[in-house]
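Participant: sequence and predicted structure below; questions after.
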Amino acid sequence: MVWMATQQLAIRGKRRRIWGGALLCWVLLMLVTPKISHSPKHHLYADMRNFVGVPNTLNVITNFPFLVVGVLGFVLCVQGGLFNISLPGEVWGWALFYAGMAGLAFGSAYYHLKPDDIRVTWDTLPMMIAYSSLFSSFMVERVGERIGLSCLFALLFIAFLSIAYDRTYNDIRLYMMFQLIPCLAIPAMSFVFPPKYTHSRYWLWAAGVYLLAKFESVADGKIYHANRFIISGHSLEHLCLVMVPVLLSIMLMNRNIKCQRIGTFKECS
């Protein structure tokens, strides 16, 4: 009994350190970085061609794969069987992740039809919901179901808070941090917390693909000129980002339980 109580205190201490570290990073970044306001330049993309009457055609239609992967992933999560998901908390997280991917297809397409400061909210919000759910699923797997679900609700609250903060103060820093921190935290925590399932390397591959997509977005114009105006870096970012749920879907289909948690105990094969 004493040992179990000690383990519970250790888990609570770990939970406090996780949240404390995240809060400290957020406060430090907000203090040391200047305000980043919206600018008309943010909505100017290298490829703004109009085909068959659709403005910014390639930036719009390259969102379609998000809808396909999002809908299929959501259905497979809800039905069960093909995806190896063993905890209810994981079902919530993964289903919401795929729902966010499907929502991103509509939100990003709507934004790219007429890019401006108002429409960009519909591009960023489903993406932030997907990030929150993905990080929650990772926490459920690596740390525990209760901590993972608390992360889900906390991150969803922060996502809506960052949107409200942006609309009120014209400052996109919270949104940018929201994208950056999970991308760095998942690879770092992969080496700290043991995986419950096999095929955990897919988490690192997905993080690598995400970073590649961000590079393509930054190099939008340079990539567009390099391939002789066939496709821009931003359109390639869309196609690259959709590989994140594809890789994670492959992981869910092929993984097996490696370490089973029972209460505060771990039983590993």
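Facilitator: Received it, and whenever you're ready, just let me know what you need.
Participant: CA only for contacts and neighbour counts going forward, please
Facilitator: Noted.
Participant: buried sites along the one helix or strand Gly21 maps to?
Facilitator: In this assignment (DSSP states H and E), Gly21 forms part of helix 2-32. Neighbour-count burial for helix 2-32, counted by 16 or more other Cα atoms under 10 Å, picks out Ile11.
Participant: that one: what's the following helix or strand?
Facilitator: For helix 2-32, the following helix or strand on the C-terminal side (DSSP H and E) is helix 57-61.
Participant: second one coming, line it up with the first:
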Amino acid sequence: MQLIFASRRTASRRAVVRRRTAIIVGTACALWLVLSLLGPFVAQPAGYHGFADQRAWGAIPHALDVLSNLGFLVAALAGGGLLARLPSHETTRAARSMAAVFFIGLACSFAGSSFYHWHPDDASLAWDRLAMCVPFAGMLGLAAQQACGDDAAWPACIAMLASAVAAVLLWQHSGNMLSWALAQGGGMLVLLWLAARRRREGGLQIRLGWVIALYAVAKCFELADAQVFAWSDGFISGHSLKHLFAAAAALPVLHALAALRERSATWL
């Protein structure tokens, strides 16, 4: 009898989580759509593709801006290796799936950003931004799984992916950057809200504050591209550092998976 009541309570809690998730995700998507369609026109800045470091190394143009994307590939490979060696009982299917989406997204970011910086223009930038949508979605799914439960992971991931991809397509069609800025900014606000919630015991236990801090530092370096290049006397640009710090934002996820792997090895 106690098992029946416990099962009913679990089913009831999951239903509540699903309802709350549907309301939050639906409201956020509706708000994004309204603001994207009715908000002001935000043009992409003139000279957006004119990065500070124009040096080539042999056949590689804009070499450091291209090669600094290797950090994404290293993080993706490290994360894939940890997931492959992690016993299935150490984490839920939802957490494992969100981590897989995140690391696949990092590999996509390596390819998309390298392609863009090899020949920066609007056409290659679209591929770069489409690639960025995938790790954004995976990270939001991980945060939702950690804070709200497994049932919240996929809706958050899919909503982020759909809105970010739609934002890129809207920008391509109209030239209006607003939808992309709203997708990024809105996703970060939701991530901040989830980070402020208490971590569930069944979550992956990612230190989301570090993810947010490292991403914020990356954005600061992006904005200070030319200034950092000048301050470093031409050694490295802000945009190259932006890639390295954005890739470093994967470290809290890698640390959480490594901790589970270590715990599993201890019990064996």
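Facilitator: Looks like it came in fine. Small disclaimer: the values here were computed from a predicted structure and weren't measured.
Participant: the helix holding Gly21 of structure 1 vs structure 2, average offset?
Facilitator: When structure 2 is overlaid, helix 2-32 of structure 1 sits 4.6 Å from its aligned residues on average, using mean Cα distance after the TM-score superposition for structure 1.
Participant: and the helices in structure 1?
Facilitator: Shown for structure 1, the helices assigned by DSSP state H span residues 2-32, 57-61, 64-79, 88-113, 120-142, 145-169, 173-190, 201-218, 220-226, 233-241, 243-254.
Participant: what range in structure 2 matches the fifth one?
Facilitator: For helix 120-142 of structure 1, the aligned range in structure 2 is residues 125-147, judged by TM-score structural alignment.
Participant: check the mean deviation of that stretch from structure 1.
Facilitator: Looks like 1.1 Å for stretch 125-147 of structure 2 (mean Cα distance after the TM-score superposition for structure 1).
Participant: picking up where we left off before, with distance to Lys266 of structure 1 as added columns, please give the helices of structure 1 in CSV.
Facilitator: As requested, the helices of structure 1 are arranged in CSV below (distance: least, Cα to Cα, whole Å):
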stretch, distance to Lys266 of structure 1
helix 2-32, 12
helix 57-61, 46
helix 64-79, 25
helix 88-113, 18
helix 120-142, 11
helix 145-169, 13
helix 173-190, 17
helix 201-218, 21
helix 220-226, 47
helix 233-241, 34
helix 243-254, 21
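Participant: nearest to Ala46 of structure 1, out of the ones you listed?
Facilitator: helix 220-226 (5.0 Å; Cα to Cα).
Participant: okay, that closest one sits on what stretch of structure 2?
Facilitator: Counting by TM-score structural alignment, helix 220-226 of structure 1 corresponds to 225-231 in structure 2.
Participant: go on, stretch 47-59 of structure 1?
Facilitator: Using TM-score structural alignment, stretch 47-59 of structure 1 pairs with 53-65 in structure 2.
Participant: and Phe265 of structure 1, which of the helices of structure 1 is closest to it?
Facilitator: Nearest of these to Phe265 of structure 1, taken as Cα to Cα: helix 2-32 at 8.8 Å.
Participant: list the contacts of Leu142 of structure 2.
Facilitator: 95, 98-99, 153, 204 (Cα atoms under 8 Å, 6 or more residues apart in numbering).
Participant: now structure 1: which of the residues you listed match?
Facilitator: Here those are checked against structure 1 with both residues aligned by TM-score structural alignment, their matches' Cα atoms under 8 Å, and the contacts held in both are 95, 98-99, 153.
Participant: in CSV: those, plus distance to Gly185 of structure 2 and neighbour count.
Facilitator: Shown next, in CSV, are the kept ones among the contacts of Leu142 of structure 2 (distance: Cα to Cα, whole Å; neighbours: other Cα atoms under 10 Å):
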residue, distance to Gly185 of structure 2, neighbour count
Ala95, 24, 24
Met98, 21, 25
Ala99, 22, 24
Ala153, 19, 26
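Participant: quickly note the distance from whatever residue of structure 1 lines up with Ala247 of structure 2 to Val54 of structure 1.
Facilitator: Counting by TM-score structural alignment, Ala247 of structure 2 corresponds to Val242 in structure 1. Distance of Val242 of structure 1 to Val54 of structure 1, computed by Cα to Cα, to the nearest Å: 22 Å.
Participant: neighbour count winner among the two?
Facilitator: Val242 (24 against 13; other Cα atoms under 10 Å).
Participant: confirm for me that that one is in contact with Leu67.
Facilitator: No: using Cα atoms under 8 Å, Val242 of structure 1 makes no contact with Leu67, being 9.5 Å away.
Participant: which residues does the spatially most central residue of structure 1 contact?
Facilitator: Most central in structure 1 under Cα atoms, centre = their mean is Tyr131, positioned 2.4 Å from the mean C-alpha point. Contacts here follow Cα under 8 Å, 6+ apart; on that basis Tyr131 of structure 1 touches 97, 179, 182.
Participant: give me the mean distance between the match of helix 220-226 of structure 1 and structure 1.
Facilitator: Mean for stretch 225-231 of structure 2 is 1.1 Å (mean Cα distance after the TM-score superposition for structure 1).
Participant: show me which residues of that stretch are buried.
Facilitator: The neighbour-count check on stretch 225-231 of structure 2 (16+ other Cα under 10 Å) flags 225-226, 228-230 as buried.
Participant: same check on stretch 30-39 of structure 1?
Facilitator: In stretch 30-39 of structure 1, counting by 16+ other Cα under 10 Å, buried: nothing.
Participant: quick check: end-to-end length of it?
Facilitator: Termini of stretch 30-39 of structure 1 sit 20 Å apart (Cα to Cα).
Participant: and it, how far out from the chain's middle?
Facilitator: 22 Å (Cα atoms, centre = their mean, to the nearest Å).
Participant: do stretch 46-65 of structure 1 as well
Facilitator: Taking Cα atoms, centre = their mean, one finds stretch 46-65 of structure 1 lying 24 Å from the centre of the chain it belongs to.
Participant: gap between the two ends of it?
Facilitator: Using Cα to Cα, the end-to-end distance of stretch 46-65 of structure 1 comes to 21 Å.
Participant: what residues sit buried inside that stretch?
Facilitator: Applying 16+ other Cα under 10 Å to stretch 46-65 of structure 1 flags 46-47, 55-65 as buried.
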